[in-house]
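Engineer: Got a predicted model here, sequence first, then my questions.
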Amino acid sequence: MLSQDELQQGVVGAKDIPGWMTETVAGRGGDGVEVAPRILDVSKWPRTSPAACQPLDRMTSLGSGYQYFAVVEQKVSPVSGDGPITEMALTSYRPAEAPKVIADLRTSIRTCSDFSQPRGGYEYTHPQVLADPKVGDEAIAYRLTQVVPSVDSNGDPDGGQPVDVPFHFVVVRSGATIVSFYTMTPPGGHGTTDVPVDVVKSQIAKLDQMPQHS
């Protein structure tokens, strides 16, 4: 199980992913900026209904139902500025529990059709499993659609047709570390936007070089 410092050494920066830049959200990301991470007690997080959808719901925040012990989160975007932002996180779990994060996502995709996030969060629907990425010890990729209510210029619901926002997730296990990514197609955009494969492969390759990545 990697420590906070080890995760921070193993996260990619601009030198590892040419053509991309990073922005730290939590921990010390690839840009060298440090933002104190908050290690929250996941047992106190609100429960999703239906329960079968909870793993998918937790992953919308790059988390899971298992307690984590270290985390680095950052945004990755093209240097050119032409393209969507990818959110990514490296999260350290107990070795016996990290595989359960992937297994629970697989089950959730099969058994969950749609859900509303607790406490007035977004609605999500149409989980769709994709071909497993060939990276890390195991990995899963899937799509999930966020349903955004139509609002007026003041941000208040206006009764119009909701807008579907497609998300693409890639979640990889490397030892006891879960590396998760998602990107979204902006509202009104066309087609779908995918997590960049080169960023995923570069991140897992760097993590695998860590002396204790199991």
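Structural biologist: Cool, got the structure. The model shown is predicted, which means the values in this text are computed figures rather than measured ones.

Engineer: hey, let's count contacts and neighbours off CA atoms from now on
Structural biologist: OK.

Engineer: Can you classify the nearest residue to Val76 once chain neighbours are set aside by secondary structure?
Structural biologist: Using C-alpha to C-alpha, 6 or more residues apart in numbering and skipping the chain neighbours, the partner closest in space to Val76 is Thr22 (4.6 Å). Using DSSP: H, G, I helix; E, B strand; the rest coil, the structure places Thr22 in strand.

Engineer: wait, Thr22 sits on Asp16?
Structural biologist: No - counting by C-alpha atoms under 8 Å, Thr22 stays clear of Asp16, with 10.6 Å between them.

Engineer: State the distance from the residue nearest to Val76 to Val79.
Structural biologist: Separation of Thr22 from Val79 (C-alpha to C-alpha, to the nearest Å): 9 Å.

Engineer: what ranges do the strands span in this protein?
Structural biologist: Ranges of strands within the chain are 20-28, 34-35, 70-78, 86-92, 114-116, 123-129, 138-148, 163-174, 177-184, based on DSSP state E.

Engineer: which stretch among the ones you listed comes nearest Thr192?
Structural biologist: Checking the strands of the chain against Thr192 by C-alpha to C-alpha gives strand 163-174 as the closest, at 6.4 Å.

Engineer: this is the comparison structure:
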Amino acid sequence: MRVKATWRAVLVTASALFLTTACGASGGGSDGKASAPARKSSSAAARTALQRAALEQGDVPGYQVSADTTAQGRSRPQADRRPCQPLADVMGDQPNPQARETVNRGLGSQRKLGLAVAASLSTYARPDAEKLIRDLRAAVAACTGFKVELGGTSSTYGRVTARPYRIGGDESVSWSASSTQVNVETPVHIVVVRQGATIVRFMTINLGAPVQGRAQELVEVPRDVADKQLEKVRRVLSAP
């Protein structure tokens, strides 16, 4: 299965919440203090650095890697419960509105048909990156289920459960959930990692043989993908 076909299936099955703007990079907020040319230069430099640190074809054996450059609107997913909004945000085109720049990648497994991984890198002001992790931990603890609206599409997420996941970085949060559409539950695993002021986000879904009325077996962010991405972030973004 071609990775773009797999990634598109992720978008459809998970209510188009995974990488709704799956382009190479998207601009985020600004502190408003720098001049417009300075902000533009800084933004371009950050975007270039993220592109170099993002996964590329050949980085992880057994996966096809794609950067989807389809132009789409940057709508923000809306949760039906305020405490759950961070969980809705993280499934959008960027982890939350405070992201300054975001680069997205899609990976399709060549060994396990239907296994798709969305990986993104985002730059933040460090306090905003730290707050994102705190907000996600609080949301996972407070929300066992919620509904999300995006672009006229509604989806229900249930079985939200904190999940141990060993990974590098300064700190991380991991949880499982199920996306329900037309009485079909599809399991999702999401891991968000902070490395300095960079947020690395992984979302995994298995589209193989959905089961009517109940969730499939749990999926997990592949460790070879996560380890390679974190290694590349440390090597590229920490370089002088």
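Structural biologist: Good, I have the coordinates. Model, not experiment: these values are computed from the prediction.

Engineer: if we can go back for a sec, Thr22 and Val79 of the first structure: which has the busier surroundings?
Structural biologist: Per other C-alpha atoms under 10 Å, whichever of Thr22 of the first structure and Val79 has more neighbours is Thr22, with 24 against 13.

Engineer: Any figure for the gap between that one and Phe115 of the first structure?
Structural biologist: Applying C-alpha to C-alpha, the value for Thr22 of the first structure to Phe115 of the first structure is 31 Å.

Engineer: aligned partner of Thr145 of the first structure in the second structure?
Structural biologist: Aligned counterpart of Thr145 of the first structure in the second structure: Ser178 (TM-score structural alignment).

Engineer: re the thing from before, in the second structure, what residue corresponds to the residue nearest to Val76 of the first structure?
Structural biologist: Looks like Thr22 of the first structure aligns to Val65 there (TM-score structural alignment).

Engineer: surely Arg105 of the second structure meets Ala116?
Structural biologist: No - if you go by C-alpha under 8 Å, Arg105 of the second structure and Ala116 don't touch, sitting 10.8 Å apart.

Engineer: and the closest residue in space to Glu87 of the first structure that isn't next to it in sequence, how many residues sit next to it?
Structural biologist: Closest residue to Glu87 of the first structure apart from its sequence neighbours, by C-alpha to C-alpha, 6+ apart: Lys75 at 4.7 Å. Under the neighbour criterion other C-alpha under 10 Å, Lys75 of the first structure is assigned a count of 20.

Engineer: Repeat that for Asp82 of the first structure.
Structural biologist: When counting by other C-alpha under 10 Å, one arrives at 8 neighbours for Asp82 of the first structure.

Engineer: From Gln78 of the second structure, how far off is Ile205 of the second structure?
Structural biologist: Separation of Ile205 of the second structure from Gln78 of the second structure (C-alpha to C-alpha) stands at 21 Å.

Engineer: Between these two, which is the more surrounded one?
Structural biologist: The neighbour comparison of Ile205 of the second structure against Gln78 (other C-alpha under 10 Å) goes to Ile205, with 28 against 20.

Engineer: which ones are touching Val79 of the first structure?
Structural biologist: With contacts defined as C-alpha atoms under 8 Å, 6 or more residues apart in numbering, Val79 of the first structure is in contact with 19-21.

Engineer: follow-up on the earlier one: okay, now the match of Thr145 of the first structure: neighbour count?
Structural biologist: Using other C-alpha under 10 Å, Ser178 of the second structure has 24 neighbouring residues.

Engineer: aligned partner of Thr48 of the second structure in the first structure?
Structural biologist: Under TM-score structural alignment, Thr48 of the second structure pairs with Asp5 in the first structure.

Engineer: how many neighbours does the equivalent of Arg235 of the second structure over in the first structure have?
Structural biologist: In the first structure, Arg235 of the second structure lines up with Gln209, judged by TM-score structural alignment. For Gln209 of the first structure, the number of neighbouring residues by other C-alpha under 10 Å comes to 10.
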